[in-house]
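*Asks:* no sequence on this one, just coordinates:
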């Protein structure tokens, strides 16, 4: 046999004032008052409290606190996402000083390559900077692939020697 549905006084007050609580939440700018009212209902159903002297004021206080908790949680989440995004971008972006150092180093390396002669410098730039295959570089310059390989070896050796001298200094 089914047991009769016994509602506490607070549950009855909640059900009678549900629409008023929704209006209360909307007036205070709640994003989803229906969701908050559902959460209030769950709390009222699970609560094991004694008689409440001012039940509607008690329900409004619960509604207000839930709304504040949601607002704080949203702000914390936004701040965390913003901080993460900012940190990620800052970690991946080189500083202006790093950019200047890399630009300076690239200029020096290109000067080292230019001393090897125009063909070796061009081979290196086309292959390593522009990303052309050795065969494409050979065709473009009208030389053999073995000549391109030889020029690249000379360029790699010159850059390596320059780095060794730089690191010793």
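*Replies:* Arrived safely, thanks for sending. Not measured: the values here are computed from a predicted model.
*Asks:* contacts, neighbours, all on C-alpha from now
*Replies:* OK.
*Asks:* gap between residue 157 and residue 139?
*Replies:* 24 Å (C-alpha to C-alpha, to the nearest Å).
*Asks:* make that residue 18, sorry
*Replies:* 81 Å.
*Asks:* Helix or strand: which one has residue 120?
*Replies:* Using DSSP states H and E, residue 120 sits within helix 118-124.
*Asks:* For that helix, name the packing helices and strands.
*Replies:* helix 96-115, helix 145-168 (3 or more C-alpha pairs under 8 Å, 6 or more residues apart in numbering; DSSP states H and E).
*Asks:* Counting neighbours, which bits of the helix or strand where residue 138 lies end up buried?
*Replies:* Assessed by DSSP H and E, residue 138 sits inside helix 134-141. By neighbour count on 16 or more other C-alpha atoms under 10 Å, the buried set for helix 134-141 is 134, 135, 137, 138.
*Asks:* Helix 145-168 and that one, what's the angle between them?
*Replies:* 110 degrees (axes from the mean of the first three to the mean of the last three C-alpha atoms, to 10 degrees).
*Asks:* roughly how far out does helix 134-141 sit from the chain middle?
*Replies:* The chain centre lies 42 Å from the centre of helix 134-141; the measure is C-alpha atoms, centre = their mean, to the nearest Å.
*Asks:* got it, and stretch 75-90?
*Replies:* Centroid separation between stretch 75-90 and its chain, computed with C-alpha atoms, centre = their mean, is 7 Å.
*Asks:* now for the longest helix along the chain, which elements pack on it?
*Replies:* Using DSSP state H to define each element, the chain has its longest helix at helix 55-92. Secondary-structure packing of helix 55-92 (3+ C-alpha pairs under 8 Å, 6+ apart): helix 9-27, helix 33-46.
*Asks:* Included below, for side-by-side comparison, is a second structure:
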């Protein structure tokens, strides 16, 4: 049956599609479309099933990304990737999990669709340049150029300080405690002087429409939304009326610790940090309910799936 050949490769196809697209919902759609194509081919003529499916998935993802670019350019405020759960991350998947870290996916948004696919397939999945060229329909020489340009952009755009997982988790936990403590001074102390807050509400929830810069301004923002009035305004912005109890925990999201906030079983906010030495250099705040729904589907801290 077609399903018997397809199912063992579905996870890898989702891995590839998500890294090319940055959206879990679109990755699911691409894999579904790949299934429809697989169900109609003469499977006896396919020598390498995984190679065939990864190629189809990659090409579909590239085409979809081209269509999505215009929509993202008119997005209300900063655009951040859809989130996925990477908790727990099995040891053999740690390296793969690093390829979905928010800071990296944000940089990948600056690449062309072909550059992004070349980077993902070569750097994250270990395909040779010749193999990548076959997937994206380019010569090996052209693929090398695409991959080199992509690596240069990523090197320039990624944070220079690469924190280990334990340090990042400790800093995230301190940030969570400072938010609940409501002490502006304690919050500011955690931030680098040039800290940046990038928020994504998608026009559906309260979030900054522009990047906020500077320790004092970012600290005041989090102090304001952490108090009872700020929390209530946020709940109203996402359609939750009346008092509600928040549940906040540090969980593995996109390959790194992040603060996940819930009301009941509903995830309402995710805050992830990027360290800069001993302090926080960047804060990513995702409030768009659509992007939080993808985190729920992938099992944010409540299931055994991994990226």
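*Replies:* Structure received. Everything numeric in this text was worked out from a predicted model, so none of it was measured.
*Asks:* Quick TM-score on the pair, please.
*Replies:* Superposed pair, TM-score by TM-score structural alignment, normalised by the length of structure 1: 0.36. Supporting alignment: 73 aligned residues with a C-alpha RMSD of 2.7 Å.
*Asks:* about what we covered before: burial-wise, tell me which of the helices and strands packed on helix 118-124 of structure 1 comes out on top.
*Replies:* For those, the largest average neighbour count (mean count of other C-alpha atoms under 10 Å) is found in helix 145-168, namely a mean of 15.
*Asks:* Next, the angle helix 96-115 makes with that one.
*Replies:* 130 degrees.
*Asks:* which secondary structure elements does helix 145-168 of structure 1 contact?
*Replies:* Using 3+ C-alpha pairs under 8 Å, 6+ apart: helix 145-168 of structure 1 touches helix 96-115, helix 118-124, helix 134-141.
*Asks:* What separation is there between residue 115 of structure 1 and residue 166 of structure 1?
*Replies:* Per C-alpha to C-alpha, residue 115 of structure 1 is found 17 Å from residue 166 of structure 1.
*Asks:* ok, the residue nearest the centre of structure 1 - contacts?
*Replies:* With distances taken as C-alpha atoms, centre = their mean, structure 1 has residue 85 as the residue nearest its mean C-alpha position (3.6 Å). By C-alpha atoms under 8 Å, 6 or more residues apart in numbering, no residues touch residue 85 of structure 1.
*Asks:* 10 Å - rerun?
*Replies:* Contacts for residue 85 of structure 1 (C-alpha atoms under 10 Å, 6 or more residues apart in numbering) come out as 79, 91.
*Asks:* Near residue 23 of structure 1, how many other residues are there?
*Replies:* 14 (other C-alpha atoms under 10 Å).
*Asks:* does it really touch residue 63, like I thought?
*Replies:* No: judged on C-alpha atoms under 10 Å, residue 23 of structure 1 makes no contact with residue 63 at a distance of 11.0 Å.
*Asks:* which of the buried residues of helix 134-141 of structure 1 lies closest to residue 153 of structure 1?
*Replies:* residue 134 (12.2 Å; C-alpha to C-alpha).
*Asks:* Surely that closest one is in contact with residue 148?
*Replies:* Yes: here residue 134 of structure 1 lies in contact with residue 148, judged by C-alpha under 10 Å, at a distance of 6.4 Å.
*Asks:* how far away is residue 154 of structure 1 from residue 65 of structure 1?
*Replies:* With C-alpha to C-alpha as the criterion, residue 154 of structure 1 and residue 65 of structure 1 are 73 Å apart.
*Asks:* and residue 187 of structure 2, what helix or strand is that in?
*Replies:* Residue 187 of structure 2 belongs to helix 184-190, assigned by DSSP H and E.
*Asks:* And the next helix or strand after that helix, what does it pack against?
*Replies:* Elements were assigned by DSSP H and E; along the chain past helix 184-190 of structure 2, the next helix or strand is strand 191-200. Using 3 or more C-alpha pairs under 10 Å, 6 or more residues apart in numbering; DSSP states H and E, the elements in contact with strand 191-200 of structure 2 are strand 212-213, helix 215-226, strand 266-276, strand 279-286.
*Asks:* Residue 113 of structure 2: which of those is closest?
*Replies:* The nearest among these, by C-alpha to C-alpha, is strand 279-286 at 23.4 Å.
*Asks:* rewinding a little: list just the nearest of the buried residues of helix 134-141 of structure 1 to residue 70 of structure 1.
*Replies:* Closest to residue 70 of structure 1, out of all of those and judged by C-alpha to C-alpha, is residue 134, at 60.9 Å.
*Asks:* Show me what the strand or helix carrying residue 133 of structure 2 packs onto, helices and strands only.
*Replies:* Taking DSSP H and E as the criterion, residue 133 of structure 2 maps to helix 129-136. Applying 3+ C-alpha pairs under 10 Å, 6+ apart, one finds that helix 129-136 of structure 2 contacts helix 49-73, helix 113-119, helix 140-157.
*Asks:* Show me which residues of that helix are buried.
*Replies:* For helix 129-136 of structure 2, by 16+ other C-alpha under 10 Å, it's 129, 130, 131, 132, 133, 135, 136.
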